[in-house]
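> Predicted model and sequence follow; I will ask about them next.
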Amino acid sequence: MASSPLNPKSHSRSNSLPSRPHPLILNCNEQLESLRASNETSSSSSLRHKVGGLQDLIECVEKLIQLPLTQDVLVHEHQEKWVDELLDGSLRLLDVCTAAKDALLHTKECTRELQSMIRRKRGGEVELIAEVKKFLTSRKVVKKAISKALANLNGTSKNYNISSTTNKSHQTEALISILQEVEVATLSTFQSLLQFISGSTQSKANRWLSISQLIQPKRVACSLAADESEFALVDAALQSFIFTKTCKFEDINNLQNHLEKMESCIQDFEEGLEFLFRRLIKIRVSLLNVLNH
């Protein structure tokens, strides 16, 4: 049995015994399965859990890419299509992560402006309604950017296929498979987060069939019961505020509560995305360094 870059002692094993994947590959698989098994609901707590699970998975992949034995496979297979797909995928992940970070930042800035006006009670009813309208306009900008990001993701992923691993070692097949599945899982999680930020929901619970099945976000419902997203609740509260055109204490207090909950949610997701963004950059740099030397 020919030796494998990820299993240099495999030549001493019987041909009838398959080589066991490297422990880091097994660990990545465990993290991936844990992420897949996470709650599929669109609540903020569920998404926080998923982002946390994704952090563990990406951290594991970073270690896997740094493994000398993995780098040997990349060098040996550098002309294979799956390596090009891996590089393209690493850039796609950074693009989607950046889109989510930008959406959160823009929403946070507008949230703080509105909160500041409410707390300081600057102006009267007309000024407050004008600020609310300004916030809703900014939300439309965010939703449009998210819709575009998801449409681009769907378009670039239509031809995503698991690369053929014919005549490759068991270890190499395992490495290729886990790296591709990690991209699918990461994109799926980012998609869920983007839709959550936009205040939309996804019609299919199973997001793991294929990245080619990504769907466009739906229109945001104006009912508070239509979506548990803190972003959707704020949108609904703002729409109600504009519709009633009143500045009653209970309405303002209700709006403040929703804004505070959304701001807390933004803070958590920003921290998670910043962690992921740094790790994804390191992974891409490592890939480029290995393949360019």
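Done, it's in.
> From now on I want contacts and neighbour counts done on CA atoms only, so please keep to that.
Noted.
> mind listing the strands for the stretch 101-250 of the chain?
For the stretch 101-250 of the chain, no strands turn up when DSSP state E, counting those that start in this stretch is the criterion.
> try this one side by side with the last:
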Amino acid sequence: MSRLQEAHRSFFPFGNPFRMLSPKGSQLSPALLALLNCFEETLAVRLRKLETLGDIFSLTWMKSAIESLCETHKEIQNLISALDLPVEDWDEKWIDIYLDISIKLLDISNAFSSELSRINHGHLLIQCAVHNLESNSLQQVACTNSYLDSWRQQTRSKNPLLEKCFCFLDGLGESLNLPKVKNSAKGKVLMRAMYGAKVQTLFICSVFVAAFSGSSQKLFDLDVSNTHLWAQGFNRLQGNVNGIVRSRVSSNSGNLLKEIQGVNAVVNKLHLLMQDGPVSTDEDSALVSIRQLRTEAEKLSGGLNLLSKEVDTFFQIVLTGRDALLSSLRATCTGTDPTAGKRVGLQAM
């Protein structure tokens, strides 16, 4: 368990980073203040919306959460363009943080895609079982049992890539300690907005890891200052969601997704019916259970498809932003500072 979660206190072990965001001689102009307020107000709306979308362990909620995250990262890219802050004016620490965060987010996205593919493979097993059950063929009994057993084993197994996400989340948490902004009003706006994006990213990714792994080990209790327009909504959302996750984890094991548990409930019911021999679609209880299994499997499949598309979209947004920064850095470094170009290339690797 991370040192940060064990303490259950403010996330900032090295002091308050917001004091670093108020350097002398960098007062915000009305135009810059309007840009920052627009970003923060929009983020506040997104966070409030997530509170109203139902069960956080449903694929529907998770799809909305990652969609919200995509919108925030697009806004960061739009803000960078609106600030018109040349790359050569970026502090080296900003660049390192941006590149480091982006590679961690790409790794996390890959882990989520891997888990969704794994679940989808399990869904195919359920589809095969439903087909055999509906055919009412005695010859398919052994295969049906095998499909259902494989499904149960898969939902109890762990994805190694998800285990690696624990380290990635720790790295994202450490990146919340912002670098000092030196006499740059535009830099102050950028760092403050990036802080909001990082907080939302860390929160949503940690909830995803908890839902997929059945572990609350990497839930973070972030203490966000009320100086942010989105702070109140975030603190309320985080408190509610973390409470639900920890409660559900303590009473369940394995994957916590609502749709998977819906399939499991019917699979367990069919397992009991099949203990006395093959089920028959002539029996009302068996027919109802088979229909329920098909319905739950369809819910799972539909949710997986939508969530997978959003995770892919998030991956592409992060990758596009990273590539754009690297391209700008290469152009800036050409003929001016070859060692800086090498540093950027190594960081990308």
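Happy to help now that I have it. Remember, it's a predicted structure, so these values are computed and weren't measured experimentally.
> Quick TM-score on the pair, please.
For these two chains in superposition, a TM-score of 0.75 is obtained (TM-score structural alignment, normalised by the length of the first structure); 270 aligned residues with a CA RMSD of 3.6 Å.
> list the buried ones in stretch 69-87 of the first structure?
In terms of neighbour count (16 or more other CA atoms under 10 Å), stretch 69-87 of the first structure has its buried residues at 69-74, 82-83, 85-87.
> oh, I was asking about stretch 123-132 of the first structure
Within stretch 123-132 of the first structure, the residues that count as buried by 16+ other CA under 10 Å are 128-129, 131-132.
> For Leu47 of the first structure, state which of these is nearest.
Distance from Leu47 of the first structure was checked for each of these by CA to CA. The minimum falls on Val132, at 27.2 Å.
> from what I can see the closest one touches Ile242, true?
Yes. With contacts defined as CA atoms under 8 Å, Val132 of the first structure counts as touching Ile242 at a distance of 7.5 Å.
> Can you tell me what Gln267 of the first structure aligns to in the second structure?
In the second structure, the position corresponding to Gln267 of the first structure is occupied by Asn305, as judged by TM-score structural alignment.
> Show the subsequent helix or strand relative to the one helix or strand its match maps to.
Here Asn305 of the second structure sits within helix 284-333, counting by DSSP states H and E. Toward the C-terminal end, the helix or strand that comes next after helix 284-333 of the second structure (DSSP H and E) is helix 338-348.
> who's in contact with that following helix?
Where contact means CA atoms under 8 Å, 6 or more residues apart in numbering, the residues beyond helix 338-348 of the second structure that reach it are 96, 99-100, 326, 329-330, 333-334.
> Okay, buried residues for that helix please.
So, applying 16+ other CA under 10 Å, buried residues of helix 338-348 of the second structure: 340-341, 344.
> closest to Leu59 of the second structure among those residues?
When the buried residues of helix 338-348 of the second structure are compared for distance to Leu59 of the second structure (CA to CA), Val344 comes out closest, at 37.7 Å.
> Need the counterpart of the closest one in the first structure.
Counting by TM-score structural alignment, Val344 of the second structure lines up with no residue in the first structure.
> Next one: Val344 of the second structure relative to Asp55 of the second structure, how far apart?
42 Å (CA to CA, to the nearest Å).
> next one: Ser308 of the second structure
Using CA to CA, Ser308 of the second structure is found at 18 Å from Asp55 of the second structure.
> and Thr107 of the first structure, how many neighbours?
Around Thr107 of the first structure sit 20 other residues, with neighbours defined as other CA atoms under 10 Å.
> ditto for Phe315 of the second structure
20.
> do the one 3 residues further on as well
When neighbours are defined as other CA under 10 Å, Val318 of the second structure has 21 of them.
> mind listing what it touches?
73, 102, 105-106.
> Give the equivalent position in the first structure for it.
Alignment note: Val318 of the second structure maps to Leu280 in the first structure; criterion TM-score structural alignment.
> I'd like the contacts of helix 338-348 of the second structure as CSV, with distance to Leu69 of the second structure appended.
Conversion of the contacts of helix 338-348 of the second structure to CSV gives the following (distance: CA to CA, whole Å):
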residue, distance to Leu69 of the second structure
Asp96, 21
Leu99, 18
Asp100, 18
Leu326, 22
Leu329, 26
Arg330, 28
Cys333, 32
Thr334, 34
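> Buried by neighbour count, from these: which ones?
Buried members of the contacts of helix 338-348 of the second structure, counted by 16+ other CA under 10 Å: 99-100, 326, 329-330, 333.
> Could I get the residues you listed in CSV, plus columns for distance to Asn120 of the second structure?
Formatted as CSV, the entries for these read as follows, by distance: CA to CA, whole Å:
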residue, distance to Asn120 of the second structure
Leu99, 32
Asp100, 31
Leu326, 35
Leu329, 40
Arg330, 40
Cys333, 45
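> what two of those residues are the furthest from one another?
Asp100 and Cys333 (19.3 Å).
> And the residue nearest the centre of the first structure?
Relative to the mean C-alpha position of the first structure, the nearest C-alpha, by CA atoms, centre = their mean, is the one of Phe190, at 1.8 Å.
> Does it touch Val96 like I think?
Yes. At 6.9 Å, Phe190 of the first structure counts as touching Val96 under the criterion of CA under 8 Å.
> how much space between Arg156 of the second structure and Leu273 of the second structure?
Remark: distance between Arg156 of the second structure and Leu273 of the second structure (CA to CA) = 22 Å.
> the more surrounded of these two?
Shown here are Arg156 of the second structure and Leu273; by other CA under 10 Å, Leu273 has more neighbours (16 against 13).
> Wait, the more buried one touches Leu287, no?
No. Counting by CA under 8 Å, Leu287 is not a contact partner of Leu273 of the second structure; they are 11.1 Å apart.
> Map Phe231 of the first structure across to the second structure for me.
Across the alignment, which pairs residues by TM-score structural alignment, Phe231 of the first structure is matched by Ile260 of the second structure.
> Its match: neighbouring residues, count only.
Look at Ile260 of the second structure: counted by other CA under 10 Å, it has 21 neighbours.
> Spit out the contact partners of the closest residue to it other than its chain neighbours.
Using CA to CA, 6 or more residues apart in numbering and skipping the chain neighbours, the partner closest in space to Ile260 of the second structure is Leu300 (6.9 Å). By CA under 8 Å, 6+ apart, the contact list for Leu300 of the second structure reads 59, 123, 259-260.
> again, only this time at 10 Å
Counting by CA atoms under 10 Å, 6 or more residues apart in numbering, Leu300 of the second structure touches 58-59, 119-120, 123, 257-263, 294.
> Tell me how far it lies from Val311 of the second structure.
16 Å.
> Kindly report the same for Ile108 of the second structure.
The separation that Ile108 of the second structure has from Val311 of the second structure, given CA to CA, amounts to 10 Å.
> circling back: okay, and the common contacts of Phe190 and Val96 of the first structure?
Common contacts of Phe190 of the first structure and Val96 (CA under 10 Å, 6+ apart): Leu150.
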